[in-house]
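*Asks:* take a look and give me a structure for this.
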Amino acid sequence: MALPDPRASRAVLIGVHDYRQLDPLPGVQLGARRLAKLLRDPQVWGLPRHNVTLLHAQASAHEVLEAVRNAGETATDTLIVYFAGHGLRDRGGEQLYLALADADEEHLEIGTLAYPTLRRVITGAGRHASHHITVLDCCYSGLAVSMGGDVPVVDRPSLARLLDEQEEEEEEEDGTGKEGDYGSCVLTSAARTERSFTPRGRYPDFTGELIHVLEHGISEAGPTLSIDDIWRRVRLRLQRRDLALPQQFGHNAAARRPWVHNRAHHAPRPEPTTKPAAPPAATRSVTPSATPSVTPAALSAAERPSQAPASSGTPDLRRPESPGQAESREATQPTAGRGNPKQPASTTAWPRPDRSSSNASPRPMLRRRTFVMVGAVITALGGMSAGILATRDKSNGDEDPTDIGGPEFTGQKPTSPQPTPTPTPNTRSAPEVQALDALTGHPDKVSSVAFSPDGKLLATSSSDTLRLWHVGTRKQFGKPLTDPTGVISSLAFSPDGKLLASSSFGQVVQLWDVNTRTQGKPLTGYAEAVLSVAFSPDGKLLAASDARGDASASAYAASLWDVATRKQLGKPLIGHTVPVWSVAFSPDGKLLATGSNDETVLLWDVTTHNQQGKPLTGHTGSVSSVAFSPDGKLLATGSWDGTARLWDVTTHKQLGKPLTGHTGSVSSVAFSPDGKLLATGSKDQTVLLWDVTSHRRLGKPVTGHTGSVLSVTFSPDGKLLATGSADRTVRLWQLK
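*Replies:* Predicted structure coming up:
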């Protein structure tokens, strides 16, 4: 079946990242821009530029509704409306408000757009469009389905799918069934009682995974992807990261209609005369060091695009829930314990606190969920305002066949229990870690910490301010410095300690004179956020990671600057397909490492600006942090997949197994000055110390923070460890 006609379709994208009274969400702007670019990409869909409306962050409710109305009145095929930003709800928890720039959570009538109002404009102005697709990435977005306008007509095939019956749908020649000529679909980033999150310097969780699937496709799928195909893959990837699970609500067959091209699809090769026997679906052989070979028989039902799930008699404890299961869980389980109770319940936070999963027995839960789902269907048939959820996933295999990692959050394939390794003579004893004073007073999450080269000062960044602290006295040095361009993402001292560089979401790099505490000439020219900065060992160069896409391709870069002249040197180092989160120079200044959301690390020759060797691959999540060992022989990487890894810089090969132990994403890695220790900070609110030689964890987790640990760094003498956290504090730890 052909894709929706781009010429007869329209898209309106609203990404609100800059709020006057609520927390800023810089990643929302990046996500909305990237989605707009992908929708215009002929390899994805190919909407004409004038058919895509990307509203500015300060748009009023009137401007939003007017843009949706104009798009709806001209769309005759598909109308897409996307919103990302803060989501608010009334005191009764029954109504969803989309927060615009002037939103006030104490007075919901001010600066917001009530979802029913938006829905009425979509269905009214877009009455000539055969399909409506609404995507909501905000807190409590699941409320949208219970507020009217999204109640589907329950056709027999949909009812059969909900009840897991083997009902054959009537099909037209295009294979979509009679209900495929019109319909609507709503995708939400979370259930009605759950919050959505935007990690520091990154796309919102849900939008980021949606972008990933559109950019990279699904290798085992056909030439096109439906909303349902995309939703299943996005949901699976979010479940592995222990994040809020997206919901899907469909009217007729809108979700199963082909929507975009599958970038991962390759034309099938001619089949051999004799076909080898396909292995049973429950049997899957995986080589730990390589991506598994995938056959259709080996794919889980959750991953078979546009097909009804295969049934299984034995429930799997780890399998992804369907929207119906998630909603019934919301209705039957108390909300206490979900998310971080110390986090405000009405706002979207940067790093999302970790969430414990239910340990309830699966079989009784399945019966209860099935009962709730059937009840919902019966209620809808009786004329009540109940939303029909997407197909319940009854697969007993939740692995992603394109990914060597299994369902565990750490990305490691489940195996039989391994014996505890016997300590080798090279294994050092665990250092004694003593907590010192916490540095408080930050207005928001502490995004970055950095020691001066002499170890006397500590720089910290939070929101749009940076602070300098006397390490010895733990007292703040002068007043906070404010970056007028926006939220600060990263800090770095120059080797002589005279300059402090800060990158920001305001598309500039600031250079501060440490002695005079004055701002010098900034490095400008960026189209989007600057996410990371690093000085070369001689202090002559500055590297900055760039969230700017190359105008001629879907590529992202790092750039090199001459510190003395404030001029960019040569062309950007372009090689990643998505934003670069972290940069680091080798100790000799000859190499630059870049870690990206595309799950790879690239090494660059600083002189020639050429990529050195092949990408370092193996992580199954975004690479959030990179660091060279003091001798330059090793590279450490931290990732959203919950692991850290060590690499041989010369051979580009991973050394040993991944360093596992965190229960959340690894946000920062740092070597001790002697190169013997590696510290890793995580969203699980802990820091782990590792013996670099043996790859063994040393001692117990370092605890004390009540929020995600976003940044870690050693003092130059190796006696102190500084950690910055989402709990708005910096802690100093003494190592003995």
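*Asks:* contacts, neighbours, all on C-alpha from now
*Replies:* Fine.
*Asks:* show me where this structure has helices.
*Replies:* Applying DSSP state H to the chain gives helices spanning 26-40, 61-74, 115-125, 156-162, 205-216, 227-240, 323-332, 362-381.
*Asks:* figure out which of those helices is closest to residue 446.
*Replies:* helix 26-40 (15.1 Å; CA to CA).
*Asks:* mind listing residues that contact the closest one?
*Replies:* 13-18, 44-49, 52, 54, 57, 84-85, 198-204, 207-208, 211, 214-215, 487, 505, 528-529, 547 (CA atoms under 8 Å, 6 or more residues apart in numbering).
*Asks:* want to throw the helices of the chain into a markdown table with mean neighbour count and distance to residue 181?
*Replies:* A markdown table is the format used below for the helices of the chain (neighbours: other CA atoms under 10 Å; distance: least, CA to CA, whole Å):
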| stretch | mean neighbour count | distance to residue 181 |
| --- | --- | --- |
| helix 26-40 | 22 | 22 |
| helix 61-74 | 19 | 17 |
| helix 115-125 | 18 | 16 |
| helix 156-162 | 18 | 15 |
| helix 205-216 | 22 | 24 |
| helix 227-240 | 23 | 15 |
| helix 323-332 | 19 | 24 |
| helix 362-381 | 16 | 22 |
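*Asks:* closest to residue 636 out of the ones you listed?
*Replies:* Short answer: helix 227-240, nearest of the helices of the chain by CA to CA, at 22.7 Å.
*Asks:* and this one, please, so the two structures can be compared:
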Amino acid sequence: MSVLPDPGASRAVLIGTSRFDYLEQLPAVSNNLTALAELLTSPISLRMPALNVTLVENPLNPAAVLDPLRQAAAEATDTLIVYYAGHGLIDPHDALALALPHSQLGRVETSLTYDWLRQILLDSPAQRHIVLLDCCYSGRALGRMSASPGLADQAAVEGTFLLAASAETQTALAPVGDTHTAFTGALLETLRHGIPGGPPLLDLETIYRHLRLTLESRSQPVPQARNRNTGARVALGRNHADLPAAPALPSAAADPQPEHRVWPDPALIRTVTGFLTNLAAVREISGLTQQEVSRRSARRISTGTISKLTNRDTLPANWNTTAVYLSACGVHDDQIQQWNKIWQELRHDTPEVRKTNADPPENATVERRKAWRSFSALWRGSHRPGTTGADAPEGRG
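*Replies:* Next up is the predicted model:
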């Protein structure tokens, strides 16, 4: 069964090198990073909080990659996503190395050895690992997964899925003038528009097969994949080609829950963020407008209440409103009970809820939040260096 990660308990580290001192420039890589980060944080994909997605662009040395990766790996308890785009090199041991701005051919110490990245994933408490490599010779990383002890063999529960843009002896492609590299461009298209006739959730196995067909039809390098312990069942988003094209009609005969609908599974929710993002996804899956949900609730909840419920950033204080909303969207009673169980667990586990009676005046709380947000913005700014584009290359390594 395909599963969507809890965005609050997941982390993504997106690494890319577009500027080089000694290798061809890859300006499309900068576009890759921006687009993929926006997608992972949007309703189109996983709805991850922006603070859970770290961009590492044009890192000057391996430590600039490994330090933020190590932090994200330690924080992730559900899913850890690691993406690299740039030049792929082959080190003296015939293994994959990831190029950095100062990388030089024949000087392995100027690049990031893939095995260093792999070791951090081995130490992560995340239940699932997703590795996306958009570089030449990226297929060489597939063999590293099966080494002993293997990356996927060490995964805690769901496992690991590694998706490589090319085979171990082939180059990847950055078409001249294109906004994105060939592999990442096709991946973005798939997640944005979905797969007609595909399953409700775009799991990695489905994405991989679709990318193979798409890129092969374009005479572009065909991606490779390796799966361990059901990692292929991890989804990167819902199939938007499968969702209702228009809101359901307010007809008595309208079925709010067609058999092929796959509602968010409350059992997979671990955080308040996961609860809220899945709550918002329920209406999207139902195909109903806010007005229609209100009508189906016999006007017990207004459109304004629905908007606040699905766009809030704290756990709902009142369960009854949530229950009415889920029922009006078409969720079955037994699953609503599961939602209620998770809601109660999160209320018990969330410090803000436990300490309600001990909270200082509201203005003090607001000031603390402002200070924290300012600190977070400064911290992320220091880990997201800017970049400028360069002339489009004719090929890539």
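*Asks:* ok, back up a step: now the helices of the first structure in JSON lines, please, with extra columns for distance to residue 266 of the first structure.
*Replies:* What follows is the helices of the first structure, written out as JSON lines (distance: least, CA to CA, whole Å):
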{"stretch": "helix 26-40", "distance to residue 266 of the first structure": "19"}
{"stretch": "helix 61-74", "distance to residue 266 of the first structure": "34"}
{"stretch": "helix 115-125", "distance to residue 266 of the first structure": "36"}
{"stretch": "helix 156-162", "distance to residue 266 of the first structure": "30"}
{"stretch": "helix 205-216", "distance to residue 266 of the first structure": "12"}
{"stretch": "helix 227-240", "distance to residue 266 of the first structure": "17"}
{"stretch": "helix 323-332", "distance to residue 266 of the first structure": "31"}
{"stretch": "helix 362-381", "distance to residue 266 of the first structure": "38"}
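*Asks:* show me the one of these that comes nearest residue 501 of the first structure.
*Replies:* helix 26-40 (19.6 Å).
*Asks:* list the contacts of the spatially closest residue to residue 723 of the first structure that is not a sequence neighbour.
*Replies:* Leaving aside its sequence neighbours, residue 723 of the first structure sits nearest to residue 712 (CA to CA, 6 or more residues apart in numbering; 4.6 Å). Neighbouring residues of residue 712 of the first structure by CA under 8 Å, 6+ apart: 448-449, 668-670, 679-681, 721-724.
*Asks:* 7 Å - rerun?
*Replies:* Taking CA atoms under 7 Å, 6 or more residues apart in numbering, we find residue 712 of the first structure in contact with 449, 668-670, 681, 722-724.
*Asks:* quick check: the gap between residue 362 of the second structure and residue 369 of the second structure.
*Replies:* 11 Å (CA to CA, to the nearest Å).
*Asks:* what of residue 25 of the second structure?
*Replies:* For residue 25 of the second structure, the distance to residue 369 of the second structure - CA to CA - is 41 Å.
*Asks:* who's more crowded, the two?
*Replies:* Counted by other CA atoms under 10 Å, residue 25 of the second structure and residue 369 do not tie: residue 25 has more neighbours, with 24 against 12.
*Asks:* I'd assumed residue 17 was in contact with the more buried one.
*Replies:* No - counting by CA atoms under 7 Å, residue 25 of the second structure stays clear of residue 17, with 8.8 Å between them.
*Asks:* burial of the equivalent of residue 244 of the first structure over in the second structure, as a residue count?
*Replies:* Mapped onto the second structure by TM-score structural alignment, residue 244 of the first structure lines up with residue 221. For residue 221 of the second structure, the neighbour count with other CA under 10 Å is 19.
*Asks:* show me the contacts for residue 469 of the first structure.
*Replies:* Residue 469 of the first structure touches 457-459, 475-477, counting by CA under 7 Å, 6+ apart.
*Asks:* which of the residues you listed count as buried?
*Replies:* 457-459, 476-477 (16 or more other CA atoms under 10 Å).
*Asks:* between the helices of the first structure, which gets nearest to residue 2 of the first structure?
*Replies:* Using CA to CA, the nearest of those to residue 2 of the first structure is helix 227-240, at 14.2 Å.
*Asks:* how close does that closest one sit to the second structure?
*Replies:* Its matched residues in the second structure lie on average 0.7 Å from helix 227-240 of the first structure after superposition (mean CA distance after the TM-score superposition for the first structure).
*Asks:* can you name every helix or strand that that helix contacts?
*Replies:* Helices and strands touching helix 227-240 of the first structure, by 3 or more CA pairs under 7 Å, 6 or more residues apart in numbering; DSSP states H and E, are helix 205-216.
*Asks:* so the helix it packs on aligns onto which residues of the second structure?
*Replies:* Residue span in the second structure matched to helix 205-216 of the first structure, by TM-score structural alignment: 182-193.
*Asks:* go on, stretch 669-680 of the first structure?
*Replies:* Under TM-score structural alignment, there's no match for stretch 669-680 of the first structure.
*Asks:* please apply the same query to stretch 646-659 of the first structure.
*Replies:* The aligned range for stretch 646-659 of the first structure is empty, by TM-score structural alignment.
*Asks:* what about the nearest residue to residue 260 of the second structure once chain neighbours are set aside, distance to residue 236 of the second structure?
*Replies:* The shortest distance from residue 260 of the second structure to any residue other than its chain neighbours is 7.6 Å, reached at residue 200 (CA to CA, 6+ apart). Look at residue 200 of the second structure and residue 236 of the second structure: by CA to CA, they are 11 Å apart.
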